[in-house]
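Asks: Show me the folded form of this:
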Amino acid sequence: MKDIILKAENISKQYRLGQVGTGTLSHDLNRWWCQLRGKEDPYLKIGETNDRSTKGESDYVWALQDINFEVARGEVLGIIGKNGAGKSTLLKILSKVTAPTTGSIKSRGRIASLLEVGTGFNGEMTGRENIFLNGAILGMTKKEIASKLDEIIAFSGCERYIDTPVKRYSSGMTVRLAFAVAAFLEPEILVIDEVLAVGDAEFQKKAIGKMQDISRGEGRTVLFVSHNMAAVQALCTRGIVMKNGSIDFVGGIEDCTQHYLNDSSLNYEFEDFQDRVGSGLVKIKAVKTYGVDEDVIPQTGKPFTMEFILDNPKNIDLTKILFDLRIDDNMGQRIVWMSTSLLETSDHFFGDKLVFKIKKLNLNEGTYYVTTHIMIDNVVTDWIQNAFSFKIDKGDYYGSGRNIPTKQSKFLIDFKVEYDN
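Replies: Alright, predicted model coming up:
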């Protein structure tokens, strides 16, 4: 029998868009009247799927719907999915930051959460004082916190600034201290959102090592959310893939990451997309990616095209727009950066389409993720992290009849070998 330490049963979370609460007196009275008669909340019967990229008709949306899973003691569970899939909402419910609309969470032991940089920290207090404050919030006594104090400070790497107010810390220093507190005060369940991405490479390595020690050596449980597939695969034993507020796949971590990475499309619509930053003066409306022809998946060694349809209502000269894009691999590591600033042109173009063309694609087989960034006169107009993904099929890049294994190289280059006596 598994030693189940955390159990989620029929968890759903509903939000009303654009408002806090039900928003109207008539809704409040209707809900109260149904509760008085012992009937179900009528607003649980309406609402749409949590698809952030589409425009809906209902004022209600299910951020989560019918989530069920169990976590065993000592297990490291990875929760992955696209932006807006409901991962952070689920962690907030598990951490009791917010309550579910329906369903229940059953846990055995103390839960420590690291959801956002600086959550639970008081900016006016010093790092040392915040350690005691956070420890108290987690249910520790002053004596217990004091016994771990030196280890926490040493691990955080913030010793020089430990008696400085936290408001003067960088985001990286803040997350270092917050992680150290959560990890060393020995909670039975440690819940960690994407915050480790704020830290530098050295700290991320330390943090992952500490989480491995916590789970494998000390038998405690970790729930880990990240878009960094390398970190997820290194740390987790089992995974959940979330999509549009529901669980899409459950299984071993390798199967989960492959399921997540294979969920890609050639065409993307961004007209009603909300998860973006910028003034909106010029923004992406749609993207199409293809290989040799418009209905062909990209292939290594063949032509590759990315067509961006822009929302450009003021008909701004496209040559005045700084359009950058970054291509990452499935581990979240940057592979390529391209920018219109690298190519000079004296012509003027007015319209709504930008097309990036690569004559001979030198990326190896796999799934890749694109972040887009548009600026005009040093002002960000549209910035979308992990805006879309594309998949590349294997191809004969060198014309030798051989494919290069992805473990050998993700990036291929033209070269020749000369034999000289």
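Asks: C-alpha from now on. contacts and neighbour counts both.
Replies: Will do.
Asks: got the buried residues for the helix or strand containing Ile247?
Replies: For Ile247, the host element (DSSP states H and E) is strand 246-252. Neighbour counts over strand 246-252 (16 or more other CA atoms under 10 Å) mark Ser246, Ile247, Phe249, Val250, Gly252 as buried.
Asks: Now show me the structure for the sequence below, then we'll compare the two:
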Amino acid sequence: MTVLSIENVTKRYQLNQKGNSTDDLRDTITRWSNSLFKPSKNKNTKEDFWALKDINLDVKQGDRLGLVGANGAGKSTLLKVLSQITEPTTGIVRVKGRMASLLEVGTGFHPELTGRENIFLNGAILGMQKAEILRHFDAIVDFAGINKFIDTPVKRYSSGMYVRLGFAIAAHLEPEILVVDEVLAVGDADFQKKSIGKMRDVSNSGRTLIFVSHNLTAVQGLCNKGAYLRNGELIKAGKIDEVVNEYVKTVSKFQLKQKWADPNEAPGNDQVRIKSISLTPNQEIVVDNFDTRTPLKMVFEYWNMMDNAELNVSIFLYSMTGECVFNIGDDAKIYQKGIVRAECNIPGDFLNDGSYYISAMIVKDRLAPVFFFEDALAFDILDYREGTDWYGKWPGAVRPKLITVNSVQKELL
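Replies: The predicted structure follows:
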């Protein structure tokens, strides 16, 4: 059953206008009256910006839909349209059932009211009866971890307390559709873990979830469907793995080498300057593409402009979803002024297929970072399989060949 239908939805904003969203009624009336008697001298200052362009999407009951895309793609605008915070310029949104939204810290809270009062206020907004709210009250307070501050006005809450209480209310008052934006990033690791678990419980109970996050691992782990937005347009919708792969392909930057001949033009500072960094297949046969079997060799060179400096290099390998696969470093040594070279070998049959990038840090005295060379290299690892008929996505950032399983059959006694 379709619980959310988005038909030809567009959203247009006009830029370069006088006034802003924080203007009160008096400001708005003043600008309107002035426009009647004082024609604008700059009639061509308005510019249309299309935040959403002809979006069509259906969401079924029980679906866990992950929205992915770069900043400015239109994800938050779409959520605001779905939550009826803003009206679409054209198009129709049909919602079947109650929807609870957690889009920004403090959304739906009255700052002068206490946490207790805001729980009842939000429940009433969702159409809940007082008895229903009371039934979930203790669970909400316990989940949010604000027992000591439940009768304190929320204007005195920290951003973390705001988001914990807002999520607890939205998730526990049993809406048919739960909408959650990147706001969960405000919480600590323990709260994020609890929140992911709660959202999974919501979806397992047959309710519908719409989730936006830049943590693609969380999106893939939680959602079964996905929608990829780019510049306000829906690029792809379908199974979450297919949607995420399409998104990653478009943002992946393939860069295997950077080199500078003049230290004055190289990245760095007055202590060190980057000379070169490269990634090549560590094998006799030169290949154009790396796959899961390919051993890799990274070479990093930099100019050291310090005498008697104890230095070492720290290498970070990240998946394209932003998770650190590993961080390794060489032994610290005393170096004089000159060129320092470091190497890192990544064995074959270690990395899983996917997109990765490498950053390098030069460290002094085993503690103080001297220079952090971010996103220095970017590369893709292609899939390779033999002896299997299954070609679904292999989970994990690594898939090393470490063990051999020997099956032993025993006779029944």
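Asks: so how far does the strand holding Ile247 of structure 1 sit from its counterpart in structure 2?
Replies: Compared with structure 2 after fitting, strand 246-252 of structure 1 has a mean deviation of 1.4 Å; criterion: mean CA distance after the TM-score superposition for structure 1.
Asks: In structure 2, what stretch matches that strand?
Replies: Following TM-score structural alignment, the aligned partner range for strand 246-252 of structure 1 in structure 2 is 233-239.
Asks: Could I get the full set of helices for structure 1?
Replies: Assigned helices in structure 1, in chain order: 25-36, 87-94, 127-137, 142-156, 171-184, 201-212, 229-235, 253-261 (criterion: DSSP state H).
Asks: tell me which strands and helices the strand holding Ile247 of structure 1 is in contact with?
Replies: For strand 246-252 of structure 1, the helices and strands in contact under the criterion 3 or more CA pairs under 8 Å, 6 or more residues apart in numbering; DSSP states H and E are strand 60-72, strand 238-243, helix 253-261.
Asks: Out of the ones you listed, which one sits most buried?
Replies: Ranked by mean neighbour count under mean count of other CA atoms under 10 Å, these are led by strand 238-243, which reaches a mean of 23.
Asks: Relative to Ala178 of structure 1, how far out is whatever residue of structure 1 lines up with Leu121 of structure 2?
Replies: Alignment of Leu121 of structure 2 against structure 1 is given by TM-score structural alignment, with Leu133 as its counterpart. Between Leu133 of structure 1 and Ala178 of structure 1 the distance is 11 Å, computed by CA to CA, to the nearest Å.
Asks: try Glu159 of structure 1
Replies: Applying CA to CA, the value for Glu159 of structure 1 to Ala178 of structure 1 is 14 Å.
Asks: and what of Val292 of structure 1?
Replies: 49 Å.
Asks: So for the two, which sits in the more crowded spot?
Replies: Legend: neighbour count by other CA atoms under 10 Å for Val292 of structure 1 and Ala178, higher for Ala178 (27 against 14).
Asks: Need the counterpart of the more buried one in structure 2.
Replies: Taking TM-score structural alignment, Ala178 of structure 1 has Gly166 as its aligned residue in structure 2.
Asks: thinking again about what came up before, tell me the gap between the strand holding Ile247 of structure 1 and the middle of its chain.
Replies: Distance of strand 246-252 of structure 1 from its chain centroid, counting by CA atoms, centre = their mean, to the nearest Å, is 16 Å.
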